[in-house]
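>>> Here is a sequence together with a model predicted from it:
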Amino acid sequence: MARPRILVVGAGFGGVECVRRLERALKPGEADIALVAPFSYQLYLPLLPQVASGVLTPQSVAVSLRRSRRHRTRIIPGGAIGVDTTAKICVIRKITDEVVDERYDYIVLAPGSVTRTFDIPGLLDNARGMKTLAEAAYIRDHVIAQLDLADASHDEEERASRLQFVVVGGGYAGTETAACLQRLTTSAVRYYPRLDPKLIKWHLIDIASKLMPELGDKLGLSALEVLRERGIDVSLGVSVAEAGPDKVTLTDGRVLPCRTLIWTAGVTASPLVATFGAETVRGRLAVTPEMTLPGFDGVFALGDAAAVPDLVKGGGAVCPPTAQHAMRQGRRLADNLIATLRHQPLKPYEHRDLGLVVDLGGKDAVSKPLGVEMHGIAAQAVARGYHWSAMRTNVAKARVMTNWMLNAIAGDDFVRTGFQSRKPGTLREFEHTNSYLTPEQVRQHTASLTARG
């Protein structure tokens, strides 16, 4: 009798935790496990702003998949672009662009999310994201390049546009990105004698009326005060009306000369979700508390791509798309998948939030562990302690700690690596959201596969 085939799609927090649990808990020969991942690492997303600002190296937040597993899992280098749940076939585009078909008995959908965008003129062609390691590394080079070009320019209008930076999104990603990069340019400007520090301006804008409302009013205001004391212009209740190559027009009528627009205004589920034709909640697959997809045999989903009911809050609430929930969902889903194999009852996912941490760079931070509000150095210690402990390998932990210590002792560096220097590095370049198949295309693909025998 053939062993059951388990296919995990996505190597984010949820997918990796699921695989780790399966490898530990499954008996030898009980099932075959395969993981679909476009990269050979799990990206620790919360620390991307520190990569963009140069505090951490890119390798520090890229945790090797091969170091963190027990070598029972076959890794398929590519991305799922469609799933035929009737034929139980996942269509995968490998990193060579070759399209292959992977059969499964059980599939775990953890494809994560992509940057949420809106129909704003010029946005896709002129904005830069902060969702991938490549984007963070690119933004670092880009920001330093603006200082170099402004320092060399004799054109005052060009200088003005290169020295103003706009970050859209007042959530954790946007706030930390603006805070860390503003700290970088403040440190760097002393090495540019021709630049007036007063000309360098960072803007953080968000359509919401509060900064990071999840933190509560007190900590949200504390973070807002820290940013404004540093000179960051925070505008709430405002968004982008139009994005140009050298200016940004806001919905309140202001026109900012700007060649750096960083877009972090939320995320939306991977386009893979749309290939199922299943019920969704705000674009995420509507799953049961046990993380099964109703009406689809052998299909489980979790993380950013799934609307997992929040049984603690109740009232129809779903778990927020955070790393904390994804990691714990991955472990519970693995247990439920094993229970399915062994014909045992499944258990619902239920988890109380452990709190929130926001690293604003340097000695500044706000944190709310277990509901306790903190700010300053104590909050910074909690934030970095949480991130450090969440790294999955000792190698990753050593790299992160070494980088933090080196930055504290030696300060920031301002070297441009030339990473993809001839590419625009915009959302259109980095997020390949047009590569997925429609449900009909998936059916046609698998039908032709069946016809070929």
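Okay, I see it.
>>> going forward, measure contacts and count neighbours with C-alpha atoms only.
Fine.
>>> check contacts around Lys347.
289-290, 332, 336 (C-alpha atoms under 8 Å, 6 or more residues apart in numbering).
>>> Hmm, I typed the wrong one, I wanted Pro439.
82, 84, 274-277.
>>> and with 7 Å instead?
By C-alpha atoms under 7 Å, 6 or more residues apart in numbering, Pro439 lies in contact with 275-276.
>>> what's the distance between it and Gly277?
7 Å (C-alpha to C-alpha, to the nearest Å).
>>> Serialize the contacts of Lys347 to CSV and add fields for neighbour count and secondary structure.
Listed next are the contacts of Lys347 as CSV, based on neighbours: other C-alpha atoms under 10 Å; DSSP: H, G, I helix; E, B strand; the rest coil:
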residue, neighbour count, secondary structure
Pro289, 19, coil
Glu290, 22, coil
Arg332, 24, helix
Asn336, 22, helix
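>>> shouldn't Leu284 be in contact with Gly303?
Quick fix: residue 284 is Arg, not Leu. No - applying C-alpha atoms under 7 Å, one finds Arg284 not in contact with Gly303, separated by 9.3 Å.
>>> between these two, who's got more neighbours?
Gly303 (32 against 25; other C-alpha atoms under 10 Å).
>>> Buried residues in stretch 64-84, which are they?
For stretch 64-84, a neighbour-count test (16 or more other C-alpha atoms under 10 Å) marks 64-65, 68-69, 72-73, 75-84 as buried.
>>> If you count residues, where's the longest strand of this protein?
Taking DSSP state E as the criterion, the chain has its longest strand at strand 73-84.
>>> which other helices and strands contact that strand?
strand 32-37, strand 89-94, helix 439-451 (3 or more C-alpha pairs under 7 Å, 6 or more residues apart in numbering; DSSP states H and E).
>>> can you list contacts of the first one?
The contact list for strand 32-37 (C-alpha under 7 Å, 6+ apart) reads 3-11, 73-79.
>>> here comes the other one, which I'd like you to weigh against the first:
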Amino acid sequence: MTRPRILVVGAGFAGVGCVRRLERRLAADEADVTLVTPFSYQLYLPLLPQVASGVLTPQSIALSLRRSRRYRTRIIPGGAIGVDLKAKVCVIRTITGETVDQRYDYIVLAPGSITRTFDIPGLTDHAFGMKTLAEAAYIRDHVISQLDLADASHDPEERASRLQFVVVGGGYAGTETAACLNRLTRAAVKRYPRLDPHLIRWHLIDIAPKLMPELGDKLGHAAQDILRRRGIEISLGVSIAKAGPQEVTFTDGRVVPTRTLIWTAGVVASPLIGTLGAETVRGRLAVNAEMNLPGHDGVFALGDAAAVPDRAKDDEGAICPPTAQHAMRQGRAVADNVIATLRGEPLRPYEHKDLGLVVDLGGTDAVSKPLGVELHGLPAQAVARGYHWSALRTHVAKTRVMTNWVLNALAGDDFVRTGFQARKPAKLKDFEYTDAYLTPEQLREHLADAKAEGRG
């Protein structure tokens, strides 16, 4: 008899947490585990703004999937573009463009999320995202190139527009991105004696009435005070009306000349979820507390792509927020439930009480709320970096990150571009492959063709 086939889709916090648990708890001959991911690393997403600002190197937060003593998972380098839940077939497009039909007995759907965009004229053509390692490295090159070009320009208007930067999104990602990149430009401008530091202007805008409302009023105001002291202009209740190559129009009518628009206004579940024909909650796959898809044996979903009931809250309809903290723990819980299903044991519901929030604003500035205790300044920074450091999965990653932090604190940055700007510009639309997924009709046609050709 063949061993049961477990297929895990996605190598984010949820998917990798699941695979690692399966490798630890399953006997070598108990099941075959396959992971679908375009990259053979797990990205530690919360530290992405520090890569964009040059505090950390890209490699330091790309955690190798193959660096494990128990490593035996087969990795298919590609992305899932369709799943037939009845036939138990996942269609995968590899990084070379080849289409592979992968059969499974159990599937764990952890495809993560993509940047949430709206129908704003020019947005996807002119904005940068902050969701991938490539985007973070690209943005760093772009920001430094704006300083180089402004320094070389003899046109005052061009110079002013290149030194204005707009970040949309007042959540953790947007706030940390604005804070870290603002520190980068303020430090870098000292190496440009022809540039007036007062021309550098950073705008952080959000349609919500509060910055990071999850922090509460006290810490939220503390974060705003820190950002404003650094010269970041915060506009709340405001969004983007339209975006162009050299200017951005706000919904309050202001027109800001800029060559840099960074969009971090939230995420939505991977488009893969919308192709399944299953019930969703706010775009996320509706699952039960065991993270099992009702009506489909052996189908589990978790992380950003699933609406997992939050049993730690009194609200009956509450679902877990799309955070790394929940995704890591859900990954382990799903692995346990997959193993329980294999062995005919009862499944256990997922429950986790939030441990708190940390927001690293760079330097010695941070705001944190561990276990409900409100901190800011150096104590908050110690908690924030301590949490991130401890959450890194490998000792090599811990060593690289700590070395980068110490080196940056002692020696600063050289503010060099690494060449990502040498080719054509790459904006939001170039990193989000939302048109790659199969519709239900295309999936049926594909599987029918594969069966006719003897590949099914």
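Noted; the coordinates are in hand. The structure presented is a predicted model; accordingly, all values stated were derived computationally and were not measured.
>>> circling back: give me the mean deviation of the longest strand of structure 1 from structure 2.
For strand 73-84 of structure 1, the mean distance to aligned residues of structure 2 following superposition is 0.5 Å (mean C-alpha distance after the TM-score superposition for structure 1).
>>> Helices along the stretch 1-150 of structure 1, start to end?
Using DSSP state H, counting those that start in this stretch, the helices of the stretch 1-150 of structure 1 run over 13-25, 48-52, 123-126, 133-152.
>>> Show me the one of those that comes nearest Thr402 of structure 1.
Nearest to Thr402 of structure 1 among the helices of the stretch 1-150 of structure 1 is helix 48-52; the distance by C-alpha to C-alpha comes to 13.6 Å.
>>> Give me the mean deviation of that closest one from structure 2.
Mean for helix 48-52 of structure 1 is 0.2 Å (mean C-alpha distance after the TM-score superposition for structure 1).
>>> start and end residues in structure 2 for that helix, please.
Aligned by TM-score structural alignment, helix 48-52 of structure 1 falls on residues 48-52 of structure 2.
>>> contacting residues around Gly10 of structure 2?
Gly10 of structure 2 neighbours (C-alpha under 7 Å, 6+ apart): 36-37, 110-112.
>>> Try it again at 6 Å.
36-37, 110-111 (C-alpha atoms under 6 Å, 6 or more residues apart in numbering).
>>> cool, and Leu181 of structure 2?
Leu181 of structure 2 neighbours (C-alpha under 6 Å, 6+ apart): Ser53.
>>> ok, 8 Å please
Contact partners of Leu181 of structure 2, counting by C-alpha under 8 Å, 6+ apart, are 49, 52-53.
>>> now swap in Gly244 of structure 2 and tell me
Neighbouring residues of Gly244 of structure 2 by C-alpha under 8 Å, 6+ apart: 122-123, 126.
>>> Weed out the non-buried ones from the residues you listed.
Using 16+ other C-alpha under 10 Å, the buried ones in the contacts of Gly244 of structure 2 are 123, 126.
>>> For the contacts of Leu181 of structure 2, give me CSV that also has neighbour count and distance to Ile232 of structure 2.
Shown next, in CSV, are the contacts of Leu181 of structure 2 (neighbours: other C-alpha atoms under 10 Å; distance: C-alpha to C-alpha, whole Å):
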residue, neighbour count, distance to Ile232 of structure 2
Pro49, 30, 16
Ala52, 27, 17
Ser53, 28, 16
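>>> Which residue is the nearest non-sequential neighbour of Arg228 of structure 2?
Excluding the flanking residues, the one nearest Arg228 of structure 2 by C-alpha to C-alpha, 6 or more residues apart in numbering is Ile234, at 7.3 Å.
>>> I should have written Glu279 of structure 2 there, sorry.
Ala286 (5.7 Å).
>>> where's the one you found relative to Val91 of structure 2, distance?
Noted for Ala286 of structure 2: a distance of 22 Å to Val91 of structure 2, by C-alpha to C-alpha.
>>> how big is the offset of the one helix or strand Lys242 of structure 2 maps to relative to structure 1?
Using DSSP states H and E, Lys242 of structure 2 sits within strand 240-243. On superposition with structure 1, the mean distance recorded for strand 240-243 of structure 2 (mean C-alpha distance after the TM-score superposition for structure 1) is 0.3 Å.
>>> Excluding its own residues, what touches that strand? List them.
Taking C-alpha under 8 Å, 6+ apart as the rule, strand 240-243 of structure 2 contacts 120-123, 126-127, 168, 248-251.
>>> The helix or strand that comes right after it vs structure 1, mean deviation?
Next helix or strand after strand 240-243 of structure 2 toward the C-terminus (DSSP H and E): strand 247-250. When structure 1 is superposed, strand 247-250 of structure 2 averages 0.2 Å from its matched positions, counting by mean C-alpha distance after the TM-score superposition for structure 1.
>>> Packing partners of strand 247-250 of structure 2?
For strand 247-250 of structure 2, the elements it packs on are strand 240-243, strand 255-257, judged by 3 or more C-alpha pairs under 8 Å, 6 or more residues apart in numbering; DSSP states H and E.
>>> Give me the mean distance between the shortest one and structure 1.
Taken over the aligned residues, the distance from strand 255-257 of structure 2 to structure 1 averages 0.3 Å (mean C-alpha distance after the TM-score superposition for structure 1).
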